[in-house]
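# Any chance you could fold what I've pasted below:
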Amino acid sequence: MSQQQSTEDPYTIISSDTHAGLPTELYRDYLATRHHAAFDGFLAEREAQLKAITDLGVRNEDFAANWFETNEEVLRSGWEVDRRDLELDKDGVTGEVIFPDADAVESRTCVPFGAGLGLSGDMDPELGLAGAQAHNRWLAELCKTSPERRRGVALIPITADLPDVLAEIRRIKDDGLGAVMIPAMWMNQTPYHDRKYDPVWALCEELELPVVTHSGPADRESYGNHLGIYVQEVTWWPARPLWFLLWAGVFERFPRLKFGVTEAGCWWVGNMLWFMDRLLLGSRGAAKLAGFEEIKLLPSEYFDRNCFIGASNTKRREIGMRYEIGIGNICWGNDFPHPEGTWPDTLNILRKTFGDVPVAETRVMLGEAVAGVYGFDLEVLKPHAARIGVTPGTLGQTGPDGKVRDLESKWAAAKEIGRHWITGHDVAAVVDPNVQALEV
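The predicted structure follows:
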């Protein structure tokens, strides 16, 4: 995009992370009748669990009461299509990638048998798949209301019986869903480096279905009611499968497979790529080790080719690290309608976060990157973007004359440094060429 981009040219903003789900009891109609008795037991157990965590002080009852009282009508957009579109429009969002569990406060919209954001490798394989299928069926109906604006993420418990898993992946593709969410934690099942999962990766590659994890599950039994520990670690678990797949050669065997980590931030990516690359670029510690035979590229090259980050509520610090992370690897998200996301104040937050970021780079992180991963048609979305009307001026990227400001020069040094272990630059060397660049 040109520096002279006018304020009349809108952004196509696509959230890589929104949530939708029925009030849990309404999933009954999407469950096979043979599972109804188990579903009744699940509903009763869920109410008991909510009371237990309230009694322990883990759940902030005052916050929950205020949240639902303040947003009672709006929260119905978690499953009511017309209301949902109105809320997304007001939030500046043209398109969305939809994950389960619209309610992140009391789990009133959780998927049957806990197979939503809590999808885990140790679930009962039959009930876990049944709950996932119920949500997948409903989600496909939701997405068909505005298929150009929505990409639904199907729940696939890949640690279940492989023939059933592959059949469900084929079914959700035929039903119009656009990605596959796998358990972030395989628990006591086979880890993801094992070749038993190759048929899953092969099928997702063939069907052009991105494979994603999402934050939520963690080692809760170890934390007790110490939620600070949970918050510290909850972004690590969905990221962990990434390096299992990378070092196991999955991205070498399946070069067109796309793998994403959602709602786990992206602040850790630059350091991870530096650490992994240096293992192959000269680390003495790795020189004595075997087991790298399947790795033909640098880890950062696999990451750029195969991976992406659903960077919900992307922080200013993370935007400042974008040249190490890779601009095209950052897919912004608003986490609608969860209270920890940017909704319903997205536009104000985007001004603070992107106000001095070059427009062309902003367009990539706010929409073009996620469109490429999930297959949104940017041309088809243009009328929605024009109607919603978020422009560089909306984000404070224009001057008094209405023209886009020179935002590139501020970031020129950081862009030149990029991944310093690849470019050979560091901050001092860019400012003073007589300073020796940092070693890998």
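
# contacts and neighbour counts: CA atoms only from here.
Will do.

# show me where the stretch 201-350 of the chain has helices.
Under the criterion DSSP state H, counting those that start in this stretch, the stretch 201-350 of the chain carries helices at the ranges 220-223, 227-233, 236-247, 250-253, 269-281, 284-287, 299-306, 316-320, 322-325, 346-354.

# Could you also give me the structure for this second sequence? I'd like to compare it with the first:
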Amino acid sequence: MDRYMIISADGHAGVPEGGYRQYLESKYHDEYAEYLKGYPPGNGAHRKSLESLGGPVFGKKVTQETEAQKEVKAGGRVGAWDPDRRIKEVEADGIVAEVLFPDGSLQNNAPFFASSMPGSYPYELQAAGARAYNRWLADFCSKYPGRLAGLAVITIHDVEAAASEIQWAKQAGLMGVIMPASVGDSGDLPFYNHPRYEPIWATCAETALPLHTHVGSAVPDYGGLPGARLIFPTESSWFSHRPLWFLLWSGVFERYPNLKMVFTEQGSTWVSDILPRMDSMYNGLFRDIQETLPLSPTEYWERQCFVSAMFRDRTERDARHDIGVTKMVWGSDYPHVEGSWPHSVKTLHNALEGVPEEETRAMLGENALGVYGFDRKLLEPIASRVGPTIDEI
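From the prediction side, this is the model:
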């Protein structure tokens, strides 16, 4: 095929303006109505997020520049909750399929911040919000089977309930799981190396649903203090990286060799830094760990882990061999302001021009095809119609 099959492993979906109400158990409707009051008119960030960061993450200039794009002015972001519009927008951007995450601090997000701010609402409400989001998402993805890979949100205060929700997600056709990136710091829940989480790892491995962390999940409350909105993006990726070493050093990857883990929208070059350091520990002063972990950190990474790149520039491209060409997937981040939509082909050309075709195919589509189990026979005809040509990338 003379075109690339591009799969975005980082998209965002959710419905605003109280759209989860029909999916939420009726006993929580009053709390949901109160929760929605925290949003300003339109679809801005929730009061809790604004109070933590001292204002919106992005300033007025960036927001105005984004809103001025003709695709945005034409309503292109409606694809966050309209599957027909979504397919139209991503096909125009050269993409044949997507992996879908919740939508940050906006109304589109899972109710009660189920996916992003553990403990910001009572856990019972957050679990109900996760279930409502997951059921909405399953309906959303069912409109285009095999092209929209939804990720189930789980809350982790009740691990048996989380395991049951993962089983439900598998039966409902969802194709992965997203968990809070960071726990343990507040003292409310233990770190991920605690045995209590074993049912979650076991169920993800059993169902073959990849486990994910995403940037911006479970970061601290910054109290609206000076610099908070820049401190947040500076360090939020680190919180999303942490499950790698918690799960690896505590033996989770050894116990569950079929468990796949994907690190999304948190950069990728950090992998080429942390793995050599962990390998040095494994082979050096801490080599006694080899008695219980027969593989090195790099070997566990190569067997079970993946990282999503955005390829905004050539930095990630130049590090691809240290990260692992077969370990990288790509995401447009549609419809977020920091993503490459609606100029993904141009962005990828600027970053990947000169990369061998086989490597480009792997990072832009083939790797994701394997991680999520997309159907090649379904996607290749679509790629032959909407995918960019070899020369365009």
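
# Among the helices of the stretch 201-350 of the first structure, show me which one is buried the most.
Comparing the helices of the stretch 201-350 of the first structure by mean neighbour count (mean count of other C-alpha atoms under 10 Å), helix 322-325 ranks first with a mean of 23.

# Provide the aligned range in the second structure for that helix.
Helix 322-325 of the first structure corresponds to residues 320-323 of the second structure when matched by TM-score structural alignment.

# Return the mean post-superposition distance for that stretch against the first structure.
Once fitted to the first structure, stretch 320-323 of the second structure is off its aligned match by 0.8 Å on average (mean C-alpha distance after the TM-score superposition for the first structure).

# where do the strands sit along the stretch 101-250 of the second structure?
Using DSSP state E, counting those that start in this stretch, the strands of the stretch 101-250 of the second structure run over residues 148-153, 176-178, 211-214.

# Helices of the stretch 51-200 of the second structure, residue ranges please.
60-67, 70-73, 83-92, 123-141, 159-172, 198-207.

# Quick check: which of these is nearest to residue 36 of the second structure?
helix 123-141 (12.4 Å; C-alpha to C-alpha).

# Now do the closest one: which elements does it pack against?
Here helix 123-141 of the second structure touches strand 148-153, helix 159-172, going by 3 or more C-alpha pairs under 8 Å, 6 or more residues apart in numbering; DSSP states H and E.

# The longest one corresponds to what range in the first structure?
Using TM-score structural alignment, the residues of the first structure aligned to helix 159-172 of the second structure are 162-175.

# so how far is that stretch off the chain centroid?
22 Å (C-alpha atoms, centre = their mean, to the nearest Å).

# Tell me the buried residues in it?
165, 166, 168, 169, 172, 173, 175 (16 or more other C-alpha atoms under 10 Å).

# what's the closest non-adjacent residue to the second one?
Same thing as residue 166 of the first structure. If the residues on either side of it in the chain are set aside, residue 166 of the first structure comes closest to residue 200, at 6.6 Å by C-alpha to C-alpha, 6 or more residues apart in numbering.

# now the one you found: how far from residue 257 of the first structure?
11 Å (C-alpha to C-alpha, to the nearest Å).

# Make sure residue 15 of the first structure is indeed in a helix.
No - read with DSSP: H, G, I helix; E, B strand; the rest coil, residue 15 of the first structure is strand and lies in no helix.

# quick revisit: adding distance to residue 267 of the first structure as columns, could you present the buried residues of stretch 162-175 of the first structure in TSV?
Output for these, formatted as TSV (distance: C-alpha to C-alpha, whole Å):
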residue	distance to residue 267 of the first structure
165	33
166	34
168	34
169	31
172	32
173	32
175	35
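
# Nearest to residue 421 of the first structure among those?
Closest to residue 421 of the first structure, out of all of these and judged by C-alpha to C-alpha, is residue 169, at 39.3 Å.

# who's in contact with the closest one?
156, 180, 203, 204 (C-alpha atoms under 8 Å, 6 or more residues apart in numbering).

# farthest pair in these?
156 and 203 (12.8 Å).

# any idea how far the closest residue to residue 289 of the second structure other than its chain neighbours is from residue 249 of the second structure?
In space, and not counting its chain neighbours, residue 289 of the second structure is closest to residue 282: 6.8 Å by C-alpha to C-alpha, 6+ apart. According to C-alpha to C-alpha, residue 282 of the second structure stands 10 Å off from residue 249 of the second structure.
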